[in-house]
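>>> only geometry, no sequence info:
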């Protein structure tokens, strides 16, 4: 007699409610999400669900941070491309070109909002007209156009995210300053400011590289007030971590912190061995908030070879008020003739 055929085992996870499956996927690293999406149509829909990233992963403390760097190559076929920081098999780090993303407009403004990078203004080498606004989905490395900006802006505009809106400051000509507001929830441009007065309290990195604090007054005509918070014009990129401003001082070759309560600058201790002994070697320095840690990016030339370095620094405020840094790692992440345009950290 033939033995009865055993029923094939069923996949228990397929019988679970969607909210339970989302809770399970939320605990899995995002690098495995493409594989999960390939299992079936249901999983693909759940992985793409906003609920997974905006609610569950954030609530569970499973959010991951990814560094994206905008580099412009030099030469006849100059392009501005997007690179992603990845870990190498040997434990090191490197910047890898995101080949699925097209070349970015030159002199555009880049601003990150969660898992998306928004691009405003700029032009291509083959078309001097201003480009429409773009949005890059860092989860899938895809790009899609946004509604056309209501006002044309020349040069590099200045963009800042606050309360679910992106404020884009720029010029229609060399004298007329304008402001446009993009609502990230409705994905539309607002015709005017919804509040009579809005102050951008965070530090903004202007197109000239200096640090500006800009105030918009909607009750009258557009009002720009520029506050030069830094004593030396050698200060460049600034990032904010726990209400402390961090910047690299090109003049004295030091990493410094600005306490907003004490209103004074101080040196970050414990990172002297990280910085090159010759300050003239440091080019295009940038600092960025990497989930509470500090990423320090810079370029240096050694025997005509352009090396781009990146270091992660853990920060600690001690009882005496001093801020100390601990270098977690420091690597050459890419070699080549590039100009560092922007560094952004996406969270998802």
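Sure thing, it's come through. Keep in mind the model is a prediction, meaning the values are calculated, not measured.
>>> can we go C-alpha only for contacts and neighbour counts from here?
OK.
>>> Measure how far stretch 170-189 is from the centre of its chain, please.
20 Å (CA atoms, centre = their mean, to the nearest Å).
>>> Neighbours of residue 238, how many?
24 (other CA atoms under 10 Å).
>>> ok, now residue 330?
17.
>>> how close does the closest residue to it other than its chain neighbours sit to residue 177?
Ranked by CA to CA, 6 or more residues apart in numbering and with sequence neighbours excluded, the top spatial neighbour of residue 330 is residue 311, at 4.1 Å. Per CA to CA, to the nearest Å, residue 311 is found 37 Å from residue 177.
>>> Over to residue 262?
Applying CA to CA to residue 262 and residue 177 gives a distance of 33 Å.
>>> Residue 204 now?
Counting by CA to CA, the gap from residue 204 to residue 177 is 16 Å.
>>> Run through the residues that contact the closest residue to residue 148 other than its chain neighbours.
Nearest residue to residue 148 in three dimensions, chain neighbours excluded: residue 132, at 5.2 Å (CA to CA, 6+ apart). Taking CA atoms under 8 Å, 6 or more residues apart in numbering as the contact definition, residue 132 lies against 120, 121, 145, 146, 147, 148, 149.
>>> put this beside the first:
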């Protein structure tokens, strides 16, 4: 280990980038220098160049009274499929804590939120570790959330503007070429089958999708009397977590929601678990919800 300490930082980083993330916890305990390198944005940038499926979790730390980034990796203490959260040294910003988020390549896009108008977006480059402000959308709406989806690397945002003439506004952003917002002919959204699917927070609890070829929003996926908390697409299957219905998947052929059932259990997260978040990870559905500690569930 003494020979490792004599090497320059860039050489050590190139060694660490080839070590599984599940080992970083132990490595960071060896010395202050290694801990600093493990948490450094440069190591995270180098790892982001490797092809992999990653989850980034942004959490509020009550002890530090601040927000903190984590990434998910397999636990080194067991041979089973158990995971642990590893802290990351990425920028912390209160403004993005309640934004709609979407990922294109190595960048995470934060659109609107409770603390910013909906026309504002922020972009986190996971390779460089830099958080920047992106180009504003054309129309500023007063509602705090927006339906956001990615189709063919283009970002679609569906918003409802409130006023004398209440209507739906759809804008599209091309991050690879024009990098500008253009108009396209209370929601959460995921992309599926060349459509942008949205779940409405309104009284009717109706979902819908924005069909790209037709350039219009169609209503479908009705589930009255229940409120969607979050949605996620895994292997072309649309999942949603409802406040009372729990975790369900949508059958596009039957146009109906079905509770997720296995031979052993029905997965529902009861009562106060109203801040559930879901994400695709390594072909599985990862579900997180708050408790005395961050709790997670991985579903094939």
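Sure thing, it's come through. In this text the structure is predicted, and so the values were computed from the model without any measurement.
>>> May I have the TM-score of the superposed chains?
TM-score for the superposed pair, counting by TM-score structural alignment, normalised by the length of the second structure: 0.63. Supporting figures: 249 aligned residues with a CA RMSD of 4.3 Å.
>>> about what we covered before: tell me which of residue 204 and residue 177 of the first structure has more neighbours.
A count of neighbours by other CA under 10 Å puts residue 204 above the other of residue 204 of the first structure and residue 177, at 19 against 15.
>>> Just the element for the corresponding residue of the second structure for that one, please.
Taking TM-score structural alignment, residue 204 of the first structure has residue 198 as its aligned residue in the second structure. Counting by DSSP states H and E, the element that carries residue 198 of the second structure is strand 195-200.
>>> Also residue 63 of the first structure?
Per DSSP H and E, there is no helix or strand for residue 63 of the first structure.
>>> still on that earlier bit, my read is that the match of residue 204 of the first structure contacts residue 187, right?
Yes - using CA atoms under 8 Å, residue 198 of the second structure is in contact with residue 187, at 5.8 Å.
>>> follow-up on the earlier one: will you turn the contacts of residue 132 of the first structure into CSV that also has neighbour count?
Listed next are the contacts of residue 132 of the first structure as CSV, based on neighbours: other CA atoms under 10 Å:
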residue, neighbour count
120, 26
121, 26
145, 13
146, 17
147, 13
148, 14
149, 19
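>>> Out of these, flag the one nearest to residue 74 of the first structure.
Closest approach to residue 74 of the first structure among the contacts of residue 132 of the first structure (CA to CA): residue 121, at 20.8 Å.
>>> Please report the distance of the closest one from residue 129 of the first structure.
9 Å.
>>> can you check residue 33 of the first structure too?
Note on residue 33 of the first structure: its distance to residue 129 of the first structure, by CA to CA, is 38 Å.
>>> Looking at those two, which one has more neighbours?
residue 33 (18 against 13).
>>> Count the residues that sit near the closest residue to the more buried one other than its chain neighbours.
The spatial neighbour of residue 33 of the first structure that comes closest, neighbours along the chain excluded (CA to CA, 6+ apart), is residue 47 at 6.8 Å. By other CA under 10 Å, 20 other residues sit near residue 47 of the first structure.
>>> Does residue 47 of the first structure touch residue 35 like I think?
No - using CA under 8 Å, residue 47 of the first structure is not in contact with residue 35; the gap is 10.2 Å.
>>> from the middle of its chain, how far away would stretch 199-219 of the second structure be?
On the basis of CA atoms, centre = their mean, stretch 199-219 of the second structure sits 21 Å off its chain's mean C-alpha point.
>>> Tell me which stretches of the stretch 201-300 of the second structure form strands.
Ranges of strands within the stretch 201-300 of the second structure are 207-211, 216-220, 228-234, 237-242, 246-251, 256-259, 277-281, 284-289, 295-299, based on DSSP state E, counting those that start in this stretch.
>>> mind checking which of these is nearest residue 43 of the second structure?
Nearest to residue 43 of the second structure, of the strands of the stretch 201-300 of the second structure and by CA to CA, is strand 277-281 at 21.1 Å.
>>> mean distance, the closest one to its aligned residues in the first structure?
Here the mean offset of strand 277-281 of the second structure against the first structure after fitting is 2.5 Å, by mean CA distance after the TM-score superposition for the first structure.
>>> ok so, going back, give the intersection of the neighbour lists for residue 198 and residue 187 of the second structure.
Common neighbours of residue 198 of the second structure and residue 187 (CA under 8 Å, 6+ apart) are residue 147.
>>> Which stretches in the first structure count as helices?
Secondary structure of the first structure by DSSP state H: the helices cover 18-25, 33-37, 41-47, 50-51, 58-60.
>>> how long is stretch 14-34 of the second structure from one end to the other?
First residue to last in stretch 14-34 of the second structure (CA to CA) measures 13 Å.
>>> and residue 105 of the second structure, how many neighbours?
For residue 105 of the second structure, using other CA under 10 Å, the count is 11.
>>> quick one: the spatially closest residue to residue 246 of the second structure that is not a sequence neighbour from residue 247 of the second structure, how far?
Among residues not flanking residue 246 of the second structure along the chain, residue 268 sits closest, at 4.3 Å (CA to CA, 6+ apart). Here residue 268 of the second structure is placed at a distance of 6 Å from residue 247 of the second structure (CA to CA).
>>> Next, the contact list for residue 191 of the second structure, please.
149, 150, 151, 197, 233.
>>> For the counterpart of the second one in the first structure, which non-adjacent residue is spatially closest?
The equivalent of residue 150 of the second structure in the first structure is residue 161 (alignment by TM-score structural alignment). By the measure of CA to CA, 6+ apart, the closest residue to residue 161 of the first structure outside its immediate chain neighbours is residue 167, 6.4 Å from it.
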